[in-house]
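Undergrad: below: sequence and its predicted model.
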Amino acid sequence: MRIVSQNSDTDLARRHAGQNVELALQELTANLLRVIRGAGEPREIGLQALAFVEATETYQDVVRRPLFVSEVKRMLSIEQDEQAMRRKKSADRIEFHGMQAIICGALQIAASRILCQPRQEASGRREIEDGLRLLEDARAESRQETAAAGKAALPRRTASLSPPVGFLKPRRANKQE
């Protein structure tokens, strides 16, 4: 019995070449970010850059075109899936967008400092401030949701003008004879 794949050898080679480029680019980028923040492996940068260039050349040979800008953006995207975001509570979505703004602002500041661009650094600061405001909004909304859930869970008491049966009735003395 022979199993026929729906993917041709060319399709598989293209997919493999694309995955190699993605992995090399992500490893290089992540290490650069870690080195900037004081961690990472500076001695690996050259090897990772070379691996990315070689993977890109192989990709271009197999696919017969350069990488599209949209492909590079997707490979380096740190955003979450839009459908997954829709399933989250409102406060969680606001918190995510706040964190995203803070991360983007911090990356802007880092890039601006490397290139000595104070105006762009100011833009990064504003982005961080916007993100912090969103985090504060998310926390406030989360507190409101928690309070509303707590009130909904409490048993309802109806107002009554008369005391419950047996309440404050005088006790009868036990007569021992």
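TA: Yep, it's here.

Undergrad: from now on I want contacts and neighbour counts done on CA atoms only, so please keep to that.
TA: Noted.

Undergrad: helix, strand or coil for the closest residue to Arg86 other than its chain neighbours?
TA: Leaving out its chain neighbours, the residue that sits closest to Arg86 by C-alpha to C-alpha, 6 or more residues apart in numbering is Arg93, at 7.8 Å. Here Arg93 takes the helix state, with states given by DSSP: H, G, I helix; E, B strand; the rest coil.

Undergrad: roughly how far apart are Arg93 and Ala39?
TA: 30 Å (C-alpha to C-alpha, to the nearest Å).

Undergrad: do the same with Arg113
TA: Arg113 is 17 Å from Ala39, where distance means C-alpha to C-alpha.

Undergrad: go on, Glu79?
TA: From Glu79 over to Ala39 the distance is 23 Å, taken as C-alpha to C-alpha.

Undergrad: below is structure B, check it against A:
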Amino acid sequence: MSDDGQRRPHIRLAAENDRKSVDKARAKYEIEWPLRKLAANIMRVSRGAGEPYSVIQQCIDVVKGAQSFCDKCGDWPDDIEVREALDFHDPRLRDYTLPNDERSSAIEDIVEGALRLAAGRLLRQDLQERHGEKDLLEGVRRLEHYHAELRAKWDAERKAARAKPAPRSKKLIRKPKL
């Protein structure tokens, strides 16, 4: 400390998150991961793979996570938090500063259509099943169109490369010795 009576500056650490938001983030993780594991396993089991013996325990884990969320936050997870936990979309497709990736977008449509078709089939909902099939086939059509354009571009580049005459090398002509 200095002798002139001045005090040293007090250093403070300002936290951006208060305790409640930290608890909510932790609680959100405790529900998010079990929910994702359950959803993924159910999808796999419904197609003939996955771990059917784990489904009930995973359901219990989801309920425990939801109860923990409620204990820490004072309320159950809302529909936005559940939707975000189960969102499989590629976040790059939602970044509008990036160029549109038609191939990835078409694949997303195929996956969405397949999930809608499967859910409709599980619940015997013909309308949902038909809409899912329509969405899936539209995504396939867009993907095929993308590939056809790509093939046409490659063919044009290949034809253009063939049409150009090969560059001649300049050979020096030597004078004959006499």
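TA: It's in. From a predicted model like this one, the values you see are computed outputs, not experimental measurements.

Undergrad: returning to that earlier point: Arg93 and Ala39 of structure 1: which is more packed in?
TA: Neighbours per residue, other C-alpha atoms under 10 Å: of Arg93 of structure 1 and Ala39, the larger number sits with Arg93, 17 against 11.

Undergrad: I'd say that one and Met85 touch.
TA: Yes - counting by C-alpha atoms under 8 Å, Arg93 of structure 1 touches Met85, with 6.3 Å between them.

Undergrad: counterpart of Leu76 of structure 1 in structure 2?
TA: With TM-score structural alignment as the criterion, Leu76 of structure 1 lines up with Leu86 in structure 2.

Undergrad: which strand or helix spans the residue nearest to its match when sequence neighbours are not counted?
TA: Nearest residue to Leu86 of structure 2 in three dimensions, chain neighbours excluded: Arg36, at 6.0 Å (C-alpha to C-alpha, 6+ apart). Of the helices and strands defined by DSSP states H and E, Arg36 of structure 2 is found in helix 19-46.

Undergrad: with Ala39 of structure 1 instead?
TA: Following DSSP H and E, one finds Ala39 of structure 1 outside all helices and strands.

Undergrad: that one matches what in structure 2?
TA: Here Ala39 of structure 1 is matched to Ala49 in structure 2, going by TM-score structural alignment.

Undergrad: burial count for Ile80 of structure 2?
TA: Per other C-alpha under 10 Å, the neighbour tally for Ile80 of structure 2 reads 9.

Undergrad: let me see the contact set for the nearest residue to Ala27 of structure 2 once chain neighbours are set aside.
TA: In this structure, Ala27 of structure 2 finds its nearest non-sequential neighbour in Phe69, 4.7 Å apart by C-alpha to C-alpha, 6+ apart. Going by C-alpha atoms under 8 Å, 6 or more residues apart in numbering, Phe69 of structure 2 touches Lys24, Ala27, Lys28, Glu30, Ile31, Asp75, Trp76, Pro77.

Undergrad: which residue lines up with the second one in structure 1?
TA: Taking TM-score structural alignment, the alignment pairs Ala27 of structure 2 with Ala17 from structure 1.

Undergrad: please report the distance of its match from Phe52 of structure 1.
TA: For Ala17 of structure 1 relative to Phe52 of structure 1 (C-alpha to C-alpha), the value is 11 Å.

Undergrad: could you double-check that Met99 of structure 1 sits in contact with Gly131?
TA: Yes - the pair Met99 of structure 1 and Gly131 qualifies as a contact (C-alpha under 8 Å) at a distance of 6.1 Å.

Undergrad: who's more crowded, those two?
TA: A direct count of neighbours by other C-alpha under 10 Å for Met99 of structure 1 and Gly131 places Gly131 higher, at 24 against 18.

Undergrad: surely the more buried one and Gln100 touch.
TA: Yes - contact status for Gly131 of structure 1 versus Gln100: in contact at 7.3 Å, counting by C-alpha under 8 Å.

Undergrad: check the gap between Ala51 of structure 1 and Ala24 of structure 1 for me.
TA: Separation of Ala51 of structure 1 from Ala24 of structure 1 (C-alpha to C-alpha): 6 Å.

Undergrad: go on, Glu57 of structure 1?
TA: As judged by C-alpha to C-alpha, Glu57 of structure 1 and Ala24 of structure 1 stand 12 Å apart.

Undergrad: then Ala13 of structure 1?
TA: Using C-alpha to C-alpha, Ala13 of structure 1 is found at 16 Å from Ala24 of structure 1.

Undergrad: the helices in structure 1, which residues?
TA: In structure 1, the helices defined using DSSP state H lie at 9-36, 45-63, 69-75, 82-86, 90-114, 118-153.

Undergrad: hey, which of the ones you listed is tucked in deepest?
TA: Ranked by mean neighbour count, the helices of structure 1 are led by helix 90-114 with a mean of 19 (mean count of other C-alpha atoms under 10 Å).

Undergrad: quick one: contacts of that one?
TA: If you take C-alpha under 8 Å, 6+ apart as the criterion, helix 90-114 of structure 1 is touched by 36, 79, 85-86, 118, 120-135, 137-139, 141-142.
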